[in-house]
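Colleague: what shape does this take:
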Amino acid sequence: MSIPNSKPVRRRPTHPGEMLREDFLPDFGLTVTGLAEAAGVSRQSINELLRGRRALSPEMALRLGRLFGNAPEFWLNAQRAVDLWDAAQLLKVERASIKPLRVV
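Modeller: Prediction:
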């Protein structure tokens, strides 16, 4: 069951890379290199993710979910929120001109 959002979000959701950088790395005592080695990916891909320059992929969500003991959906939902926010900002004017359809 999901709870519908009744108010528009006024700020960009937190990028999964920021969550990793601010919460997970310090809590687990990890460095960028340590996280990359533990997840089995390159240091560059982790660095780009932490800086918000790379979107979190489903494959990375599976790796991080396994590594930190949470669900891959946690990571994918965080990325989805960022993606939807960015798209909504990009299409704000165009979306306003789209008229919703009605069932006849």
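
Colleague: hey, let's count contacts and neighbours off CA atoms from now on
Modeller: Fine.

Colleague: contact partners of stretch 72-87?
Modeller: Here stretch 72-87 makes contact (C-alpha atoms under 8 Å, 6 or more residues apart in numbering) with 12-16, 55-58, 61-66.

Colleague: how about this one, so we can line them up?
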Amino acid sequence: MERHKSLNIHVGEILKYDILEPSNLTVGQASKLLNTSRLTLSKIINGKSSITPDMALRISYVFGGTPDFWLRLQRKYDLEKAQEDFDKESLKKFCLE
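Modeller: Below is the predicted model of the structure:
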């Protein structure tokens, strides 16, 4: 039986579309609330950086959810991405042999 592959959504997208946009917050405004740089938050919401434990604490304090919730979302994304990369590399390896 083949495993169902769902969309792998970066936690930054969840933050952007479920928190910032409904609240009509710009990246600059949200970064001030989180006491972080605009660049740092921009990298997160654009999927270029991961949420760290420190950032999970900040997001939890400002927007809700637990730090563990935010970190589990990040971990799930990272694991799915690693699985995708592993599958691609394994396919190349076995096809070349």
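
Colleague: out of the contacts of stretch 72-87 of the first structure, which sit inside helices?
Modeller: Using DSSP state H, the subset of the contacts of stretch 72-87 of the first structure located in helices is 16, 58, 61-66.

Colleague: if you rank those by neighbours, which is first?
Modeller: Within these, neighbour counts (other C-alpha atoms under 10 Å) peak at P16, which reaches 26 neighbours.

Colleague: that one maps to what in the second structure?
Modeller: In the second structure, P16 of the first structure lines up with V11, judged by TM-score structural alignment.

Colleague: swap in L67 of the first structure?
Modeller: Looks like L67 of the first structure aligns to V62 there (TM-score structural alignment).

Colleague: how deep is that match tucked in, by neighbour count?
Modeller: Neighbour number of V62 of the second structure under other C-alpha under 10 Å is 13.

Colleague: quick check: the gap between it and L15 of the second structure.
Modeller: Noted for V62 of the second structure: a distance of 12 Å to L15 of the second structure, by C-alpha to C-alpha, to the nearest Å.

Colleague: other residues contacting stretch 53-65 of the second structure?
Modeller: Contact partners of stretch 53-65 of the second structure, identified using C-alpha under 8 Å, 6+ apart, comprise 19, 33-34, 66-68, 70-71.
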